[in-house]
Every structure is written in structure tokens, then in C-alpha cells.
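Peer 1: sequence-free structure coming up:
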């Protein structure tokens, strides 16, 4: 009876092809949509004044980049986003840490924080403008508020959801409170905290888009609003694409951070075993 044997080289090639195909798979749908978009405009099925072609959007982006307007506004938006994220993330993390670890702090602060969390933060725009004006402080404050609550609730939930059996084991081994925190509580809460970070990044861009379209004279949102007034649809679409790319980049960074931190945690657990 004939037996079919597979050489290691054939298996390696099959795996390489599988991995390369898996890497290309996420790009198939966007490429298909862009191709349909380009063909529809080129064939005249869609009015190019209402929906410019992808090539027109790319050409508009190159022109704005050469004038310096596009890199300037992207850098301003990145500054606002990162500053608000760092401030809001730090506040949310500290409050989640305090309320998760201390029953006194939880009873004192958590109820008030939960009430504030249920207020849509974008509804605070009129109040923020009245109190802080329309400058950088107002925009960064809105991003800070939007980012703070996702990180707070995930940090709080992660810490309070640590397995009690692990805590009892820590007591049995005579671990100090600091050792319990660094070896049991924080590693156990880290996956949930990172989920909050990933969600907060999405809220960050959503908040910034709205903040920059209201009483602003710089940033990507300002570019979109200004282009809308002059019916410059190519620039409007360019701004939308830039926001989408920045959001995707943020998500990739969050995934990389999650992979790095959780890989470190698994390696630490394996070394202890």
C-alpha cells in the first residue's frame, strides 16, 4: 500500500503560506471597498463633487502635507489626545486603585464617581466652554474626562475581582501587603486594566473629534469643519481617513502593550513554578 509522506520543507512552506495569508486577510475588505469606491467615481456612477475618488483624496493629502498645514494639525491633535489620555488615565487609575484597595475610599468616593460616570461627558461641552473658554485647556479637559471613567471602572473591577483563594494563599505564605499587591493583586487585575486602556483610546478619539469641531482654530477636526464650509469634500474625507488611521494605530499600540504585559506576567508565573 502506498504511503504519502510529507517532507519538513513542504510543511514549512505550507505554514508560511498560511501565516502570510492570515496576515493579508484583514486588508482584503478595505482594499475591496476602496477599489469599488474608485471604480464607481471613475465610471461616473457617483458624483465626484459629492464623493471624490480615493486618488483625489490622496492628492489632496499630499498637497496639504507639502504646504505644512496637514502635519501641523496632526501634531496638534496628537498633543491634545495624548495629554488628555495621560491625565485622564492617571486619574482613573489612581482612583480605581484607591477604591479597589481601600474600603474607606470606596465608601467615600465610588458612589459619587459612579453618578458622574453616567453623565454623557460630551454633554458637558457647554459647561466646559463657559468655565474654561475655547482654548487648549477646554479640549484637553474633555478628553481627560472621557478617558478617566473607562480606566477607572476597569481598574476598580480588576482589583476587586482578584481570586480570593490567591489572597488566602498569599496570607498563608506570609506575604506583606506590598508583596500581595505586586505578586497577586496587580498581575490579576492587569488584563482587565488593559481592556480599559483599549476602550479609553477609542473614547479619546471620539471626544477629540467633537471637541475640535466646536470653536476650534486648529487640529484635524478644525480642518474637517473648515472644509465643510467650503464644500471641500476631498479634505473632509481625508480628515475622516486620518482619524480612522490614528484610531487603528492606537488600537495596535494597545494590543502590543497587552501582549507585552501579559507575556511578562505569564513568564513570571512560569518562573515561580
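Peer 2: Here it is on my side, so go on. Note that this is a predicted model, so its numbers are computed, not measured.

Peer 1: can we go C-alpha only for contacts and neighbour counts from here?
Peer 2: Noted.

Peer 1: burial of the closest residue to residue 65 other than its chain neighbours, as a residue count?
Peer 2: Leaving aside its chain neighbours, residue 65 sits nearest to residue 71 (6.1 Å; criterion: C-alpha to C-alpha, 6 or more residues apart in numbering). Close neighbours of residue 71, defined as other C-alpha atoms under 10 Å, add up to 15.

Peer 1: what's the residue closest to the geometric middle of the chain?
Peer 2: For the chain, the residue nearest the mean C-alpha position is residue 201 (2.5 Å; C-alpha atoms, centre = their mean).

Peer 1: which ones are touching that residue?
Peer 2: Applying C-alpha atoms under 8 Å, 6 or more residues apart in numbering, we find residue 201 in contact with 85, 147, 247, 250, 251.

Peer 1: what helix or strand is it on?
Peer 2: According to DSSP states H and E, residue 201 maps onto helix 186-212.

Peer 1: also residue 44?
Peer 2: Counting by DSSP H and E, residue 44 is found in no helix or strand.

Peer 1: hang on, the earlier thing: what packs against the helix or strand that comes right after the helix holding residue 201?
Peer 2: Using DSSP H and E, the helix or strand that follows helix 186-212 towards the C-terminus is helix 220-229. Secondary-structure packing of helix 220-229 (3 or more C-alpha pairs under 8 Å, 6 or more residues apart in numbering; DSSP states H and E): helix 69-101, helix 186-212, helix 233-272.

Peer 1: next, the buried residues of the last one.
Peer 2: The reference is to helix 233-272. For helix 233-272, the neighbour count (16 or more other C-alpha atoms under 10 Å) marks 233-240, 243, 247, 250-251, 254-255, 258, 261-262, 265 as buried.

Peer 1: angle of that helix against helix 69-101?
Peer 2: Using axes from the mean of the first three to the mean of the last three C-alpha atoms, to 10 degrees, the inter-axis angle of helix 233-272 relative to helix 69-101 is 40 degrees.

Peer 1: contacting residues for residue 187?
Peer 2: residue 265.

Peer 1: how far away is it from residue 265?
Peer 2: 7 Å (C-alpha to C-alpha, to the nearest Å).

Peer 1: work out for me the element residue 125 sits within.
Peer 2: helix 125-132.

Peer 1: counting by contacts, list what that helix packs against.
Peer 2: So helix 125-132, by 3+ C-alpha pairs under 8 Å, 6+ apart, packs with helix 136-160.

Peer 1: what about versus this one:
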């Protein structure tokens, strides 16, 4: 009986011992190098950073160029949409008179006061409803119902309750910022993996330690998302709040500009609102990075 040839290196054999070639062995396995790639050189990193900054500034620069050209060519009337140079002149006028320097701190104080009160209330209610069943039964249904009411619709009621002073403005921002923080806190607490809680119980942690060392740190990303969203909502509510008999702030500048038909000042005030929103969002991003240093930044390309 002739002996069967042994399979060569890289080949396989069937159940009868006959050697199989590479074409008969099915799809071949491919090894993928998963080792960490070396970092880019400093020069290449600087080039990449500069390219990203230029790409971010390209679209705004094109918009400003088209805007200025449309105004210069008379395509858009200056009463409808003033040119960027006219808006810069409006900023120079507001700075020269001191209106802008006094308006920005006033508006920021209103927004941050309402945000602090609303975020603190939403955080406490979200933790109470998420950690204890009695809190859910008491607060979840009323808050879910109230959050569907647009905060702008509450302006007449707030005027009746608080008058036309600062209390009504802060109350409107407060009412608008409760719900984003509450919803994200409640969802973050209820979304904690039950296996983590069971493991904490196995190690003998008390209910207080489970809440402070397991549940709240795990729910922190969701809580910070709610806080970041509430920061943006606070500026939206600020725009509406400063229409209530405003005698200071950016809203006061807009009301005067509307009465005097100063479109350039109106657009300048709107841009200030937008810049405040960008600044607050950047601050919230820094807070997220400081509070969540372990969270990686996942970017595909």
C-alpha cells in the first residue's frame, strides 16, 4: 500500500489524509497589522492643523465675499441687507458710544443666572426621578407634559406673575433650561448597565456609594450633553426674554434699532448673539474634556 504524501507547509489535508492545495482549502486567512502606527512628524502635524483651520475659514470667507459683492453691485438694497463693511461701522459706533460694552455683560448675566438655576433644578429632579421610583412617579409625568409647551408661549403668563422686570426674564430662561438637563440626566441614570450595579452590590457597596461611584459617573456623559444643550437653549430664551421691556442688554439695542430702522445695528446684535452661543459652546466642550478625560475622541478621517 503506497504511503500518502505529507502535506506541504501551508497546505491542509482532508479526512483521508490526502493533501489539499491552496485552492481547495477555502478562503485563506489574512493577518492584519494592528500595531500602533508611529505618530506624524511635527512639521506634518503643523501642516494638518493649518489646513484644517483654512478649510474651516473657507466657507465663511466665501459667504462674506459674495455678500459684499452683492451689496457693492446693488443686487441687494442696503435697507434690506447692509454690507459687511456697514455692519463693521455699526460695531464701531456701538463701541464708541459704550452701548456694546455694557450690553454684553448684562445679557450674559441674565443667561448664566437662568442657566445655573435651571440646570441645577433639572439635575436634581433628574437624579431624584432616575434613582428613586417615588421621584419618577412624582415628577416624570408632569415634567414630560410641561416640556411640550413652547417657552415663548409662557411669556404672557410670566409677565403677569413676575412683572416686566428682571425676574420675568430670568424666570423664562430658567423654565427653558430645566428640561434638557432633566431629560438627559434621567436617561443617563436609567441607562446604566445593571451588571455594574450588581457587581457593586457583590462588593458590598452601600446605596449611597453605588449612586456616587457607579451610577453618576457612568451617567456623566449624558448629563453633560444635557447641560451643553441647555446652554444653547438659554441663549434662545435670552433673545425672547430681552423683548420684555428691555432697558439694557443686547435686546435693548435691537429694540432701539428696530424703532430707528437701523438694519445694520439689528444684524450686528444678531451676530453678537451668535458669537455668545459659540463661546458658551466652546466653554462647555472644555468642561466635557476636563470632566471626561478617559473618553477617547473617535474620528474616522
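Peer 2: Now that the structure is in, tell me what you want to look at. Quick caveat, the model's predicted, so the values are computed rather than measured.

Peer 1: TM-score of the superposition?
Peer 2: Here the superposed chains carry a TM-score of 0.90, computed using TM-score structural alignment, normalised by the length of structure 1; 259 aligned residues with a C-alpha RMSD of 1.8 Å.

Peer 1: related to what we said a few turns ago, translate the residue nearest to the centre of structure 1 into the numbering of structure 2.
Peer 2: For residue 201 of structure 1, the aligned residue in structure 2 is residue 231 (criterion: TM-score structural alignment).

Peer 1: ranges for the helices of the stretch 1-150 of structure 2?
Peer 2: Counting by DSSP state H, counting those that start in this stretch, the stretch 1-150 of structure 2 has helices at residues 42-72, 84-97, 99-131, 133-135, 141-146.

Peer 1: what range in structure 1 does the shortest one sit on?
Peer 2: Taken onto structure 1 by TM-score structural alignment, helix 133-135 of structure 2 occupies residues 103-105 there.

Peer 1: how much does that stretch stray from structure 2?
Peer 2: Compared with structure 2 after fitting, stretch 103-105 of structure 1 has a mean deviation of 1.2 Å; criterion: mean C-alpha distance after the TM-score superposition for structure 1.

Peer 1: what does that stretch rub up against?
Peer 2: 98, 99.

Peer 1: flag every buried residue along that stretch.
Peer 2: Buried-residue list, stretch 103-105 of structure 1, by 16+ other C-alpha under 10 Å: empty.

Peer 1: before we move on, what about stretch 69-76 of structure 2?
Peer 2: Within stretch 69-76 of structure 2, the residues that count as buried by 16+ other C-alpha under 10 Å are 70, 71, 76.

Peer 1: so can I have CSV of these showing distance to residue 110 of structure 2?
Peer 2: Output for the buried residues of stretch 69-76 of structure 2, formatted as CSV (distance: C-alpha to C-alpha, whole Å):
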residue, distance to residue 110 of structure 2
70, 37
71, 36
76, 36
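
Peer 1: tell me the one of these nearest residue 60 of structure 2?
Peer 2: Closest approach between the buried residues of stretch 69-76 of structure 2 and residue 60 of structure 2, by C-alpha to C-alpha: residue 70, at 15.3 Å.

Peer 1: distance of the counterpart of the closest one in structure 1 relative to residue 48 of structure 1?
Peer 2: When structure 1 is aligned by TM-score structural alignment, the residue opposite residue 70 of structure 2 is residue 40. Distance, residue 40 of structure 1 to residue 48 of structure 1, using C-alpha to C-alpha: 9 Å.

Peer 1: one more: residue 64 of structure 1?
Peer 2: For residue 64 of structure 1, the distance to residue 48 of structure 1 - C-alpha to C-alpha - is 20 Å.

Peer 1: same deal with residue 29 of structure 1?
Peer 2: On the measure of C-alpha to C-alpha, residue 29 of structure 1 and residue 48 of structure 1 end up 22 Å apart.

Peer 1: between these two, which has more neighbouring residues?
Peer 2: residue 48 (15 against 10).

Peer 1: residue 112 of structure 1 is nearest to which of the helices and strands packed on helix 220-229 of structure 1?
Peer 2: Between those, helix 69-101 lies closest to residue 112 of structure 1; by C-alpha to C-alpha that is 11.8 Å.

Peer 1: what angle separates that closest one from helix 186-212?
Peer 2: Using the same axes, to 10 degrees: helix 69-101 of structure 1 against helix 186-212 is 140 degrees.

Peer 1: and which of the contacts of residue 201 of structure 1 is nearest residue 129 of structure 1?
Peer 2: For the contacts of residue 201 of structure 1, the nearest to residue 129 of structure 1 is residue 147 (18.5 Å; C-alpha to C-alpha).

Peer 1: that closest one maps to what in structure 2?
Peer 2: In structure 2, residue 147 of structure 1 lands on residue 177 (TM-score structural alignment).

Peer 1: would you check that that match makes contact with residue 234?
Peer 2: Yes: using C-alpha atoms under 8 Å, residue 177 of structure 2 is in contact with residue 234, at 6.1 Å.

Peer 1: what sits in contact with each of these two?
Peer 2: By C-alpha under 8 Å, 6+ apart, the residues touching both residue 177 of structure 2 and residue 234 are 114, 115.

Peer 1: for residue 138 of structure 2, what are its contacts?
Peer 2: Residue 138 of structure 2 neighbours (C-alpha under 8 Å, 6+ apart): residue 129.

Peer 1: for residue 201 of structure 2, see how far away it is.
Peer 2: From residue 138 of structure 2 to residue 201 of structure 2 the distance is 27 Å (C-alpha to C-alpha).

Peer 1: repeat for residue 189 of structure 2
Peer 2: According to C-alpha to C-alpha, residue 189 of structure 2 stands 17 Å off from residue 201 of structure 2.

Peer 1: on that earlier part again, surely the match of residue 70 of structure 2 is in contact with residue 52?
Peer 2: No: under the criterion of C-alpha under 8 Å, residue 40 of structure 1 is not in contact with residue 52, lying 10.2 Å apart.

Peer 1: distance from the helix holding residue 201 of structure 1 to structure 2 after superposition?
Peer 2: Helix 186-212 of structure 1 sits 0.9 Å off on average (mean C-alpha distance after the TM-score superposition for structure 1).

Peer 1: quick one, that helix and helix 136-160 angle?
Peer 2: Using the same axes, to 10 degrees: helix 186-212 of structure 1 against helix 136-160 is 160 degrees.

Peer 1: before we move on, back to that, quick one: which of residue 189 and residue 201 of structure 2 has more around it?
Peer 2: Just comparing residue 189 of structure 2 and residue 201: by other C-alpha under 10 Å the higher neighbour count belongs to residue 189, 25 against 14.

Peer 1: and the more buried one, what's its match in structure 1?
Peer 2: By TM-score structural alignment, residue 189 of structure 2 lines up with residue 159.

Peer 1: in contact with the equivalent of residue 250 of structure 2 over in structure 1, which residues?
Peer 2: Alignment note (TM-score structural alignment): residue 250 of structure 2 maps to residue 220 of structure 1. Residues near residue 220 of structure 1 by C-alpha under 8 Å, 6+ apart: 73, 74, 77, 209, 212, 239, 243.
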